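Novice: Sequence isn't available, so here's the structure alone:
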């Protein structure tokens, strides 16, 4: 079974890609100054519920749910946090958010700062993260603002912002949430397989056995 190797390879390439990009444009080194961390897990749960709604409490609060298993119940948040922390181990500092945070914390800060601007009331709610307290349309507005041309252009923050919806959706539909990095095995069937209708690993398909219309050789 080659899938565990592929997961490792994808994770490695993602990390190397981030690292190369940040090195090229400049990333600050860690400082001794203590920085308060934003509510990372609730922020990512709110993001996953937005991208792949389910029946979980984050999806219910945003006002958009689904009868299928969503990103929150797919357990994609830890995998997403791990990817960002591995890819961006050093704090990002710079406009327009004045960040001094690495990895997943930087992403959570960006989403929550923008969420507070979209709806100041989002700082109060059932969840620790302002972004998770937003309604569905307000979350869409957060991402729209982050995609504005000119926002943080030419900085590592711009590159990071561009990864947020794509990488989060990939985490849901990939095997990463149930991949054991110690044993290199899946702990259970990935939710993404069911959402996409993927039958799982196979050595071949019956439809491709034999020859097409009796043709068993090709001559020049």
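Specialist: Perfect, I can see it now. Please read these numbers as outputs of a predicted model, since none were measured by experiment.
Novice: C-alpha from now on. contacts and neighbour counts both.
Specialist: Fine.
Novice: neighbours around residue 56, how many?
Specialist: Neighbour count of residue 56, defined by other Cα atoms under 10 Å: 18.
Novice: residues touching residue 159, list them.
Specialist: For residue 159, the contact set (Cα atoms under 8 Å, 6 or more residues apart in numbering) comprises residue 21.
Novice: Second structure for comparison follows:
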């Protein structure tokens, strides 16, 4: 007779609790230095530079806004066939400041004008190896105070004083929406009552701050016009700094009819009629 089948063992009265999965590992600890640095960079993004401007990168909003204001200034000094010249009422068939690359020249020159080596040293020491926050302007000068956005802000504020209707229009900035006469009124304000009003505040400051802001305002208007004329009629727009050669005929040459020197010069072949010396 075969052996009976074994019976299943009885279940325990108090079964052990199910085994719980091990707790997940602690999340990786964020670098405190990077966290604080990102917060600091987010706060100081408008006054620090995040690196050199890419050659073909799309400009950030601040740079685009500044560039449009400088375009309005460029066509005020050197109008041409562009939309900004038509907006101010002075279009011309000849090439002007836009074709000469003058807006980029103004932004570049103003952003390089005021170096701050001490501030730069502290900034580099504090922000070395820290990533820039997303969307931070990348086109401001690294070792200088970026004056172009400040000048653009001043021009646009004065434009709204001259004509409040320029708060909206087809062009991006109020100064560019002004007529030619309106832009002249902006410079009249810069050189007239505004510096006198500011001088009432900074005339009593100790040296070297005494009359600094009022002096800057008083001479800013003339300096901007002179800088625009210099850049628009120079070779800056077609000069390649790598090869140190011109890539085209500058606008200033075309407007003035300037003929550059020839590439070659005739070599010296001796004196007339075979002479070797001159006496007397």
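Specialist: The structure has been received and is ready for your questions. Owing to the predicted nature of the structure, the values given are computational and were not obtained by experimental measurement.
Novice: Check structure 1 for its longest helix and report it.
Specialist: Using DSSP state H, we find that the single longest helix of structure 1 is helix 3-25.
Novice: Give me the contacts around that one.
Specialist: Contact with helix 3-25 of structure 1 is made by 83, 86-88, 154-156, 159, 175-176, 179, 184-186, 201, as judged by Cα under 8 Å, 6+ apart.
Novice: got the buried residues for stretch 194-205 of structure 2?
Specialist: Buried positions in stretch 194-205 of structure 2, judged by neighbour count with 16 or more other Cα atoms under 10 Å: 195, 196, 198, 199, 202, 203.
Novice: Just the ones in helices from those residues, please.
Specialist: Among those, the members found in helices (DSSP H) are 195, 196, 198, 199, 202.
Novice: So which of those residues is the closest to residue 188 of structure 2?
Specialist: residue 195 (10.9 Å; Cα to Cα).
Novice: okay but the closest one is in contact with residue 215, surely?
Specialist: Yes - with contacts counted by Cα atoms under 8 Å, residue 195 of structure 2 reaches residue 215, the gap being 7.1 Å.
Novice: What number of residues are in the vicinity of residue 138 of structure 1?
Specialist: Residue 138 of structure 1 has 17 nearby residues by other Cα under 10 Å.
Novice: so it is in which element?
Specialist: In this structure, residue 138 of structure 1 sits in helix 136-146 according to DSSP states H and E.
Novice: With residue 157 of structure 2 instead?
Specialist: Using DSSP H and E, residue 157 of structure 2 sits in helix 147-162.
Novice: In structure 2, which residues correspond to the longest helix of structure 1?
Specialist: Alignment of helix 3-25 of structure 1 against structure 2: no match, by TM-score structural alignment.
Novice: Would you indicate which residues of that helix are buried?
Specialist: Under the neighbour-count criterion of 16+ other Cα under 10 Å, helix 3-25 of structure 1 has 4, 7, 11, 14, 15, 18, 19, 21, 22 buried.
Novice: on that earlier part again, other SSEs contacting the helix holding residue 157 of structure 2?
Specialist: Using 3 or more Cα pairs under 8 Å, 6 or more residues apart in numbering; DSSP states H and E as the contact test, the elements touching helix 147-162 of structure 2 are helix 61-77, helix 102-111, helix 174-177, helix 180-191.
Novice: let's go with 6 Å and repeat that
Specialist: helix 61-77, helix 102-111, helix 174-177 (3 or more Cα pairs under 6 Å, 6 or more residues apart in numbering; DSSP states H and E).
Novice: Let me know which of these is tucked in deepest.
Specialist: Among those, the stretch with the highest mean neighbour count (mean count of other Cα atoms under 10 Å) is helix 174-177, at a mean of 28.
Novice: how big's the offset between the helix holding residue 138 of structure 1 and structure 2?
Specialist: Averaged over the aligned pairs, helix 136-146 of structure 1 sits 0.9 Å from structure 2 after superposition, using mean Cα distance after the TM-score superposition for structure 1.
Novice: For that helix, grab the matching residue range in structure 2.
Specialist: So helix 136-146 of structure 1 is aligned with residues 180-190, judged by TM-score structural alignment.
Novice: re earlier: using CSV, lay out the helices and strands packed on helix 147-162 of structure 2 together with distance to residue 231 of structure 2.
Specialist: Converted to CSV, those look like this (distance: least, Cα to Cα, whole Å):
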stretch, distance to residue 231 of structure 2
helix 61-77, 9
helix 102-111, 6
helix 174-177, 19
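Novice: quick one: the residue mapped onto residue 52 of structure 1 from structure 2 from residue 43 of structure 2, how far?
Specialist: Here residue 52 of structure 1 is matched to residue 78 in structure 2, going by TM-score structural alignment. Distance, residue 78 of structure 2 to residue 43 of structure 2, by Cα to Cα, to the nearest Å: 38 Å.
Novice: and what of residue 165 of structure 2?
Specialist: 33 Å.
Novice: what's the distance between stretch 105-112 of structure 2 and the middle of its chain?
Specialist: 7 Å (Cα atoms, centre = their mean, to the nearest Å).
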